[in-house]
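J.: predicted model and sequence below, questions to follow.
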Amino acid sequence: MMNIGPQVSTRVNDPDSVDAAILSRFSARAYLSQAVERSVLQELLSIAARAPSGTNTQPWKVYVLQGAKRDELVAKTCAAHDAISANPALAADYAEAYDYYPEKWVSPYIDRRRECGFGLYGVLGIGKGDKAMMHAQHQKNFRFFDAPVGLIFTIDKVMGRGSLLDYGMFLQSIMVAARSRGLHTCPQAAWNGFSNIILPLVGAGDNEMVVCGMSLGYADESALVNTFQTTRVAAQDFTHWVD
């Protein structure tokens, strides 16, 4: 990683590239088998470590899974996912450690959620009520969408909710830095319910909680699923100028 020198005097000479990295980030759901060098992953994480955090607590901890360990996690989690599908009562054994989504959905959030879901399934030709196809598509989360690199992010349970805000900035930093290297990502809350499988497998401590997972690799540009684009609310619709 290049040493940028004093931060206060650093000039961004190519702001268009910074914007392009942000604007081209999306949740890629199909990847090539092409490996990602460890040196590249180390560089990404070193850059992301500059993300801000309250009083510089830096609450993130990252487990990088490749090869046999990645495949082991995929196999065990997919088996659990299939078991839950066959017997929904088993879902109680896989409770999330924190509420990522609200208990009660209201507009406009439920509308955006539905638009996203219907849009993705529409691109893939998955009809409403096709539970088998929905299950298969959802399970691709637990295969890291065939990406060669799976990331699991944890946090010490002692930390407060503000540290999850810090974590979001860290995750975004990884994803934007990945774009500058031709890589794509998909952050995944889907992993959160399977901490009792994940934490022992990666060697995490009893004090750790899963924040989310992430797929990382070279996106398959020929995959139909990667043509799906989510919409964004226009800035003028969520911005309030207080003069």
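T.: Sure, I can see it.
J.: from now on I want contacts and neighbour counts done on CA atoms only, so please keep to that.
T.: Fine.
J.: and the gap between L201 and F194?
T.: 11 Å (C-alpha to C-alpha, to the nearest Å).
J.: need the contact partners of the lengthiest helix in the chain.
T.: Secondary structure assigned by DSSP state H gives helix 67-86 as the longest helix of the chain. The contact list for helix 67-86 (C-alpha atoms under 8 Å, 6 or more residues apart in numbering) reads 90-91, 135, 139, 142-144, 148-150, 194, 197-198, 201.
J.: can you rerun that using 6 Å?
T.: 90-91, 142-143 (C-alpha atoms under 6 Å, 6 or more residues apart in numbering).
J.: which parts of that helix are buried?
T.: Residues of helix 67-86 classed as buried: 70-71, 73-74, 77-78, 80-81, 84 (neighbour count, 16 or more other C-alpha atoms under 10 Å).
J.: quick one, helices of the protein?
T.: Using DSSP H, the helices of the chain run over 15-23, 38-48, 67-86, 109-124, 131-139, 162-179, 195-202, 235-238.
J.: next up, a structure to set beside the first:
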Amino acid sequence: MTEAKAVERAILNRRAVRAFLPDPVDPVLLRRLLELAAQAPSGTNMQPWKLRVLGPQSRARLETALIVALDSPDLPAEEEYRYYPQTFREPYLSRRRKVGWDLYTLLGVTRGDTEGMKRQTAANLRFFDAPVALMLTIDRDLEIGSWLDLGMFLQNLLIAAQGHGLDSCPQAIFARFHPVVRRELAIPEDEVVVCGIAIGHADRTAPANQLVPEREPVERFTTWLD
């Protein structure tokens, strides 16, 4: 396989995996993935990303607190930052609805099944049982350019993991639970909780992992100028 084909395969095969096998990930390999991710470009080489690798104790403490918070009426309604628009419009509304209901259909969760949705949220908060759990943050005083850099770091990590035979899932849900994450992981107020990242080996038999989101053809998002 050529280098170009290997890169293409990693990009095309990467999916948001929502069920993992318990097989461990070699810590040496994980460190290598982080080294590769850190090769992402950043404006004036600021390298604004901050990452925490959760060990068994910190992870157990965090997951326990998150599951308790899931049933708590005291959880703040606002996320750490606004990921989605306040009002969805087309074509984004239809895309969002389709991928959401495609996933829930695979999981056997029907409209109005609040318990089923809650179970999936709880699985999300447990990093989908992946052997590797990471938490990504960024300094609060940085601007949108640094957030773009952060996204390139994250994509590098996901593609590098895929290239090394691992699967992954970036998890924005932790921004919603940022007070709990901040407390349990001792994250200072001057850092924004951006997302969690689950890494491991996908459980290929899990219904959730059969989801393949549709992608728009090039013609729909590209304008070719003379």
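T.: Arrived safely, thanks for sending. It should be emphasised that the depicted structure is a prediction, and the values quoted were computed from it without experimental measurement.
J.: if I take the longest helix of structure 1 and helix 195-202, what angle do their directions form?
T.: On the basis of axes from the mean of the first three to the mean of the last three C-alpha atoms, to 10 degrees, helix 67-86 of structure 1 is oriented at 170 degrees to helix 195-202.
J.: please report which of the contacts of helix 67-86 of structure 1 has the highest neighbour count.
T.: In terms of neighbours by other C-alpha atoms under 10 Å, the contacts of helix 67-86 of structure 1 top out with F142 at 24 neighbours.
J.: that one pairs with which position in structure 2?
T.: Using TM-score structural alignment as the criterion, F142 of structure 1 maps onto L125 of structure 2.
J.: the alignment partner in structure 2 of P15 of structure 1 - how many residues pack around it?
T.: In structure 2, the residue equivalent to P15 of structure 1 is A4, according to TM-score structural alignment. Burial measure for A4 of structure 2: 8 neighbouring residues, criterion other C-alpha under 10 Å.
J.: which residues touch A4 of structure 2?
T.: Going by C-alpha under 6 Å, 6+ apart, A4 of structure 2 touches no other residue.
J.: okay, the strand ranked longest in structure 2 sits on what stretch of structure 1?
T.: Criterion DSSP state E: the longest strand present in structure 2 is strand 191-200. Per TM-score structural alignment, the counterpart of strand 191-200 of structure 2 in structure 1 is residues 208-217.
J.: on average, how far is the matching stretch from the matching bit in structure 2?
T.: For stretch 208-217 of structure 1, the mean deviation from structure 2 after alignment is 0.9 Å (mean C-alpha distance after the TM-score superposition for structure 1).
J.: other residues contacting that stretch?
T.: 144, 147, 149-157, 183-189, 191-192.
J.: give the buried residues for that stretch.
T.: Using 16+ other C-alpha under 10 Å as the test for burial, stretch 208-217 of structure 1 gives 208-217.
J.: show me how far that stretch is from its chain's centre.
T.: Chain-centre distance of stretch 208-217 of structure 1: 6 Å, with C-alpha atoms, centre = their mean, to the nearest Å.
J.: residue nearest the centroid of structure 2?
T.: P170 (1.0 Å; C-alpha atoms, centre = their mean).
J.: show me the contacts for it.
T.: Counting by C-alpha under 6 Å, 6+ apart, P170 of structure 2 makes contact with 196-197.
J.: structure 1: which residue goes with that one?
T.: Using TM-score structural alignment, P170 of structure 2 pairs with P187 in structure 1.
J.: residue range for stretch 141-151 of structure 2 in structure 1?
T.: The alignment of stretch 141-151 of structure 2 onto structure 1 (TM-score structural alignment) spans residues 158-168.
J.: which residues sit against that stretch?
T.: So stretch 158-168 of structure 1 is contacted by S53 (C-alpha under 6 Å, 6+ apart).
J.: what about 10 Å?
T.: 51-54, 56-61, 98, 153-156, 169-170, 173-174, 207-209, 211-212 (C-alpha atoms under 10 Å, 6 or more residues apart in numbering).
J.: now those: which count as buried?
T.: The buried subset of the contacts of stretch 158-168 of structure 1 - by 16+ other C-alpha under 10 Å - is 51-53, 58-61, 153-156, 169-170, 173-174, 208-209, 211-212.
J.: tell me the spacing between V225 of structure 1 and D156 of structure 1.
T.: Distance, V225 of structure 1 to D156 of structure 1, by C-alpha to C-alpha: 35 Å.
J.: apologies, that question was intended for E43 of structure 1.
T.: 24 Å.
J.: over in structure 2, tell me which residue corresponds to I126 of structure 1.
T.: Per TM-score structural alignment, I126 of structure 1 is aligned with V109.
J.: contact partners for the closest residue in space to its match that isn't next to it in sequence?
T.: Closest residue to V109 of structure 2 apart from its sequence neighbours, by C-alpha to C-alpha, 6 or more residues apart in numbering: G116 at 5.6 Å. By C-alpha under 10 Å, 6+ apart, the residues touching G116 of structure 2 are 104, 107-110, 122.
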